[in-house]
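Trainee: take a look and give me a structure for this.
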Amino acid sequence: MATFTEKDLIERLKKHYPQPWIDLKFENPYQLTVATILAAQSTDKKVNQITPIFFKKFPTPQDVAKAHLEEIEEIIKSVNYYKRKAKLIKECCQKVVQEFEGKIPDNMEDILKLPGIGRKTASVILVNAFNIPAIVVDTHVIRVAVSRLKISNGKTPEKIEKDLAKFFSKENWIYISKALVLFGRYICTAKNPKCKECYLVDICPYEKKNL
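Mentor: Next up is the predicted model:
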């Protein structure tokens, strides 16, 4: 398990990402919710090409809820699994309109009631749309937390989330959720991690550093 402190790790991460961001473009919780559903097994770049057209046609969840599936499919057909995603987006927006007065809820329990939203996506929405502490565990975070930095030895996203929630104080969850995703995506990559450029290299226990 990790041999460094939370403070050590965050100080070094902040050299890479003093103000971390999310690559998906959005202006409100509704837009981020749709974008995260579209982003599953697709690239953020591709999603960012589609969403301006989507939100121009469907500015609110109410607009999506009453739209024909074919209209939604036509706009999003360049993403993977677009038929399934169109159905989920429509069902999600219908639920938001029927049960949450047309607003994306701002707590984990209610967000998880929305079709197409799992725990990772719910955490992304809480952190990035509402600035509410949560731990995002995506493929990048799993790689960084388990095989590289060894903060967790969890085999499931749920266990990894619990380990990260213990290691990092709650006041740092928002920062960590954004920074670890970027770090895993751009520095601590799956193939050929950029260890020579990494400010964590001196405390990282990974055995196969790319030096």
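
Trainee: for the rest of this, base every contact and every neighbour count on C-alpha atoms.
Mentor: Noted.

Trainee: neighbours around P61, how many?
Mentor: Residues lying near P61 (other CA atoms under 10 Å) number 25.

Trainee: what's near enough to touch it?
Mentor: Y30, C93, Q94, V96, V97, G102, K103 (CA atoms under 8 Å, 6 or more residues apart in numbering).

Trainee: farthest pair in the residues you listed?
Mentor: Among these, the pair separated by the greatest distance (CA to CA) is Y30 and Q94, at 12.2 Å.

Trainee: now do the helices in the protein.
Mentor: For the chain, the helices defined by DSSP state H occupy 6-16, 29-39, 44-57, 61-65, 69-76, 82-99, 108-111, 119-129, 139-142, 157-167, 173-186.

Trainee: ok now the longest one, how far from the chain's centre?
Mentor: Relative to its parent chain, helix 82-99 has a centroid offset of 19 Å by CA atoms, centre = their mean, to the nearest Å.

Trainee: who touches that helix?
Mentor: So helix 82-99 is contacted by 34, 37-38, 61-62, 64-67, 69, 72-73, 76-77, 102-104, 114-116 (CA under 8 Å, 6+ apart).

Trainee: mind giving me the ChimeraX select for the residues you listed, buried ones only?
Mentor: To isolate the buried ones among the contacts of helix 82-99 in ChimeraX, judged by 16 or more other CA atoms under 10 Å, type:
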select :34,37,38,61,62,64,65,72,73,76,102,103,104,114,115,116
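
Trainee: let's have the contacts of P61 in JSON lines, adding distance to I50.
Mentor: Shown next, in JSON lines, are the contacts of P61 (distance: CA to CA, whole Å):
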{"residue": "Y30", "distance to I50": "15"}
{"residue": "C93", "distance to I50": "18"}
{"residue": "Q94", "distance to I50": "21"}
{"residue": "V96", "distance to I50": "22"}
{"residue": "V97", "distance to I50": "23"}
{"residue": "G102", "distance to I50": "22"}
{"residue": "K103", "distance to I50": "22"}
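
Trainee: how about this one, so we can line them up?
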Amino acid sequence: MGTPLDSREAQTVEILDRLYEQYPDTDISLNFSTRLELLVAVVLSAQCTDERVNTVCADLFEKYQSPEDYANASEEQLAEDIYGITFHNNKAGYLKGIGEQLIEKHDGEVPDTMTALTDLPGVGRKTANVVLQHAHDVTEGIVVDTHVQRISRRLSLTEEERPEAIEEDLMGIVPEEDWRMFTHLFISHGRATCTARNPDCDDCVLADICPSEQGDAAVDLASGEAW
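Mentor: This is a model prediction of the structure:
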């Protein structure tokens, strides 16, 4: 068992150090070349794999290149064009609504504030954070996807379940300069090792400081005592 760390902040710094070394080239895995393409890709990625989104978007981005293209399309046509994406019918409505709202309220441009982005159809804090970070180089928070949600709880960095509450906890313990990379590191680790089912704890670089792996002998991150 590793040396106890006396706070969640210390635990987080150690986790980041190890994951930076393990995944030095990690970055966003969605393919895009414009802010609009990024926004669309992230909306489509909800409960869907990035690999599938990239496959569908390869053709989608050839056909739809402006907010007007999405606004003028029927939901039925959009649903057909994104078939294979999870909840494609609902997301078709989001894309049409996004196109319309970008035209009506933002002069056809993808906005650069959390408030304006989360006002768009189908856009919550997760999507808005991704767009701000990768389209506008603005970091206001931490993207909490399923990997971040799962691994943060396994590492006892949070006990919350809602993404918004998890984000608030993480923003209190993750150094602000690491907010953007935190998500990419956790996604890479979630895909490679700390999977939802049957995580590979034997080969995990965090095993000796992970309460979930240590079981009854795990470290209480708040006190440094066993629990």
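
Trainee: most neighbours among the contacts of P61 of structure 1, please name it.
Mentor: Top of these by neighbour count (other CA under 10 Å): C93, with 27 neighbours.

Trainee: if I look at the aligned residue in structure 2 for that one, how far off is Y64 of structure 2?
Mentor: By TM-score structural alignment, C93 of structure 1 lines up with G99 in structure 2. In this view, G99 of structure 2 and Y64 of structure 2 are 10 Å apart by CA to CA, to the nearest Å.

Trainee: which neighbours do these two have in common?
Mentor: With CA under 8 Å, 6+ apart, G99 of structure 2 and Y64 have common neighbours Y70.

Trainee: quick check: chain neighbours aside, which residue is closest to the residue most central in space within structure 1?
Mentor: Most central in structure 1 under CA atoms, centre = their mean is V124, positioned 4.2 Å from the mean C-alpha point. Closest residue in space to V124 of structure 1, ignoring its immediate chain neighbours: V136 at 6.0 Å, by CA to CA, 6 or more residues apart in numbering.

Trainee: if we can go back for a sec, name the nearest of the contacts of P61 of structure 1 relative to E171 of structure 1.
Mentor: Lowest distance from E171 of structure 1 to the contacts of P61 of structure 1 (CA to CA) belongs to Y30, with 25.0 Å.

Trainee: does N48 of structure 1 touch I22 like I think?
Mentor: No: applying CA atoms under 8 Å, one finds N48 of structure 1 not in contact with I22, separated by 11.6 Å.

Trainee: report the contact partners of V144 of structure 2.
Mentor: Residues near V144 of structure 2 by CA under 8 Å, 6+ apart: K126, P163, E164, I166, E167, T183.

Trainee: please apply the same query to V144 of structure 1.
Mentor: Shown in contact with V144 of structure 1 (CA under 8 Å, 6+ apart): K150, L180, G184, C188.

Trainee: chain neighbours aside, what residue packs nearest to the residue mapped onto the last one from structure 2?
Mentor: By TM-score structural alignment, C188 of structure 1 lines up with C194 in structure 2. Closest residue in space to C194 of structure 2, ignoring its immediate chain neighbours: D200 at 6.2 Å, by CA to CA, 6+ apart.

Trainee: what's the burial count for that neighbour?
Mentor: 13.

Trainee: likewise K7 of structure 1?
Mentor: 10.

Trainee: map it onto structure 2.
Mentor: For K7 of structure 1, the residue aligned by TM-score structural alignment is V13.

Trainee: mind listing what that match touches?
Mentor: V174, P175.

Trainee: I'd like the contacts of V144 of structure 2 as a markdown table, with distance to C204 of structure 2 and neighbour count appended.
Mentor: Shown next, in a markdown table, are the contacts of V144 of structure 2 (distance: CA to CA, whole Å; neighbours: other CA atoms under 10 Å):
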| residue | distance to C204 of structure 2 | neighbour count |
| --- | --- | --- |
| K126 | 27 | 20 |
| P163 | 24 | 18 |
| E164 | 27 | 16 |
| I166 | 23 | 21 |
| E167 | 24 | 22 |
| T183 | 18 | 22 |
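
Trainee: quick check: the farthest pair among those residues?
Mentor: Farthest pair in the contacts of V144 of structure 2, by CA to CA: E164 and T183, 14.2 Å.

Trainee: who's in contact with the match of C188 of structure 1?
Mentor: Per CA under 8 Å, 6+ apart, neighbours of C194 of structure 2: I151, D200, C201, C204.

Trainee: OK, contacts around the residue nearest to the third one when sequence neighbours are not counted?
Mentor: The reference is to C201 of structure 2. Residue nearest to C201 of structure 2 in three dimensions, not counting chain neighbours: A207, with 6.0 Å by CA to CA, 6+ apart. The contact partners of A207 of structure 2, by CA under 8 Å, 6+ apart, come to C201, E213, Q214.

Trainee: and the gap between the residue nearest to the second one when sequence neighbours are not counted and L185 of structure 2?
Mentor: By that I understand E213 of structure 2. Of all residues not flanking E213 of structure 2 in the chain, A207 sits nearest, at 6.0 Å (CA to CA, 6+ apart). Per CA to CA, A207 of structure 2 is found 16 Å from L185 of structure 2.

Trainee: brilliant, that's me finished.
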